[in-house]
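Peer 1: all I have is the shape, not the residue letters:
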């Protein structure tokens, strides 16, 4: 299997898809809801996923595809080569802001992340990693992540989890937020993960994400020495929804031990 060719093709398709999205800014979106009124999907999400699937099927018919909008395969396992695709991560931002969204593609072989691509379409920034060969923004290499303390850290976390909610006991998160230097929320898992990779934030938390939300980001962060698990400190399951906790080395272990160990995640 020529992984360099797969990587080159994936990057080309991501850039072409990004141009399609930029051209869509002037057109009227067809917006639908999915699981709830705030779970939005547009005609562009669907068109971009189908764009990728058509190209992958034409060149790599033996590869499997998991896509957010449901046009891929029904997977029971991660055997072989699997593309995990989120055509627009941050659809609400895409609709309301026309920024703060990204294309996210993780390419895995037998459950191991080989390639991670996250494209910030508006800023024309392609974050990418090839397992064992480093991580980059466009052609600029990203340095390895350094350890940080909680008091000097900026945490990417949605304010929803620090107020009363149906999913977790919000009181468990308050000490963590109180002790950190600051918090940020961007509304897109893909960008929050690459902001961690680029050193713009130090840790990222989410209580429920799908595999296509974190597949690409996990490859990029781990290539730089960061740690990606669920909130219980367990390895991620790329076939089901789970919580997510990604952080710089050292900081991950500290937060897990001192703040998250008592939680029912």
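Peer 2: Good, I have the coordinates. Just so we're clear, the structure is a prediction, and the values are computed from it rather than from any experiment. Numbering: from 1, shown residues only.

Peer 1: every contact and neighbour count from this point should use C-alpha atoms.
Peer 2: Fine.

Peer 1: tell me which stretches of the stretch 51-200 of the chain form helices.
Peer 2: Along the stretch 51-200 of the chain, counting by DSSP state H, counting those that start in this stretch, helices occupy 91-96, 174-179, 189-197.

Peer 1: out of these, the one nearest residue 130 is which?
Peer 2: Closest to residue 130 of those is helix 189-197 (CA to CA; 13.9 Å).

Peer 1: buried deepest among the helices of the stretch 51-200 of the chain, which one?
Peer 2: Each of these was scored by mean neighbour count; the highest is helix 189-197, a mean of 26, by mean count of other CA atoms under 10 Å.

Peer 1: where do the strands sit along the stretch 101-250 of the chain?
Peer 2: 102-109, 112-120, 125-130, 135-137, 140-141, 154-156, 182-184, 203-209, 227-229, 242-247 (DSSP state E, counting those that start in this stretch).

Peer 1: next up, a structure to set beside the first:
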């Protein structure tokens, strides 16, 4: 599973990371060193070859302060992400708060949002407005790119929004059922991907069944890249340069990923 997660991180274009060995108090020091060595070997010849590897324990406090300092150091050196000012927040959780109504949570992908702003739920196109905003359990008047945000939606029932939806600035996007993209098959993929093969398509927090059409080719072998057409079994929200992951229909194994064109 760790190897699969590393493959997914690479496919998503993530450039920075800290690798943490948790619960290190439960095993002997020699075992922790072996795990650390295995992690470093796993990271060889990847973007994360020189990334920090640290052992921690929340029970004893080991490594926690060092991890905190490393996070601050890393964050201070990472340039701010380019923001196109169009608000988008993929929904990862939906729940009801008594006296307030429906609340969604997610990470702001781009833009900013203020209390009272109009928003649209994609792909359904339902329009609503922001009643209240919270980040890290504190009420705020505004959230922007990178924030974890809980958004209380006015007049929305619990069954009108779900994980996989995306909250967006109104009247700018249409749901899509066909996506053109650039796809790379992992070297570790157990099989080739055949044209018209049914797969699981993951983008943001959504998972949809789809078929991959490979123009002028019958299949893509492990390590291959190509321009493809993705035909979804139901509409979703997707935009130019969004990253996606594909997995086998069954068994559920990550086989590749790419970028929306």
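Peer 2: On my side now, so go ahead. Note that the coordinates shown come from a computational prediction; the quantities given were computed from them, not determined experimentally.

Peer 1: TM-score for this pair?
Peer 2: The TM-score (TM-score structural alignment, normalised by the length of structure 2) is 0.23; 109 aligned residues with a CA RMSD of 6.4 Å.

Peer 1: re the thing from before, tell me which of the helices of the stretch 51-200 of structure 1 sits nearest to residue 104 of structure 1.
Peer 2: Between residue 104 of structure 1 and the helices of the stretch 51-200 of structure 1, the tightest spacing by CA to CA is seen for helix 189-197, at 6.4 Å.

Peer 1: by contact count, what packs against the closest one?
Peer 2: Identification of packing neighbours for helix 189-197 of structure 1 by 3 or more CA pairs under 8 Å, 6 or more residues apart in numbering; DSSP states H and E yields strand 102-109, strand 112-120, strand 203-209, helix 211-223.

Peer 1: distance of residue 6 of structure 2 from residue 97 of structure 2?
Peer 2: When CA to CA, to the nearest Å is the yardstick, residue 6 of structure 2 and residue 97 of structure 2 sit 36 Å from each other.

Peer 1: the two: who's more crowded?
Peer 2: For residue 6 of structure 2 versus residue 97, the count of surrounding residues by other CA atoms under 10 Å is larger for residue 6: 16 against 9.

Peer 1: so which of the helices of the stretch 51-200 of structure 1 gets nearest residue 7 of structure 1?
Peer 2: Ranking the helices of the stretch 51-200 of structure 1 by their distance to residue 7 of structure 1 (criterion: CA to CA) puts helix 189-197 first, at 18.1 Å.

Peer 1: please convert the helices and strands packed on helix 189-197 of structure 1 to CSV, extending it with mean neighbour count and distance to residue 31 of structure 1.
Peer 2: As requested, these are arranged in CSV below (neighbours: other CA atoms under 10 Å; distance: least, CA to CA, whole Å):
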stretch, mean neighbour count, distance to residue 31 of structure 1
strand 102-109, 26, 18
strand 112-120, 25, 21
strand 203-209, 20, 21
helix 211-223, 27, 20
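
Peer 1: now those as CSV including distance to residue 24 of structure 1?
Peer 2: Supplementary listing: these in CSV, determined by distance: least, CA to CA, whole Å:
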stretch, distance to residue 24 of structure 1
strand 102-109, 14
strand 112-120, 15
strand 203-209, 27
helix 211-223, 22
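
Peer 1: which SSE is residue 212 of structure 2 in?
Peer 2: Taking DSSP states H and E as the definition, residue 212 of structure 2 sits inside strand 206-213.
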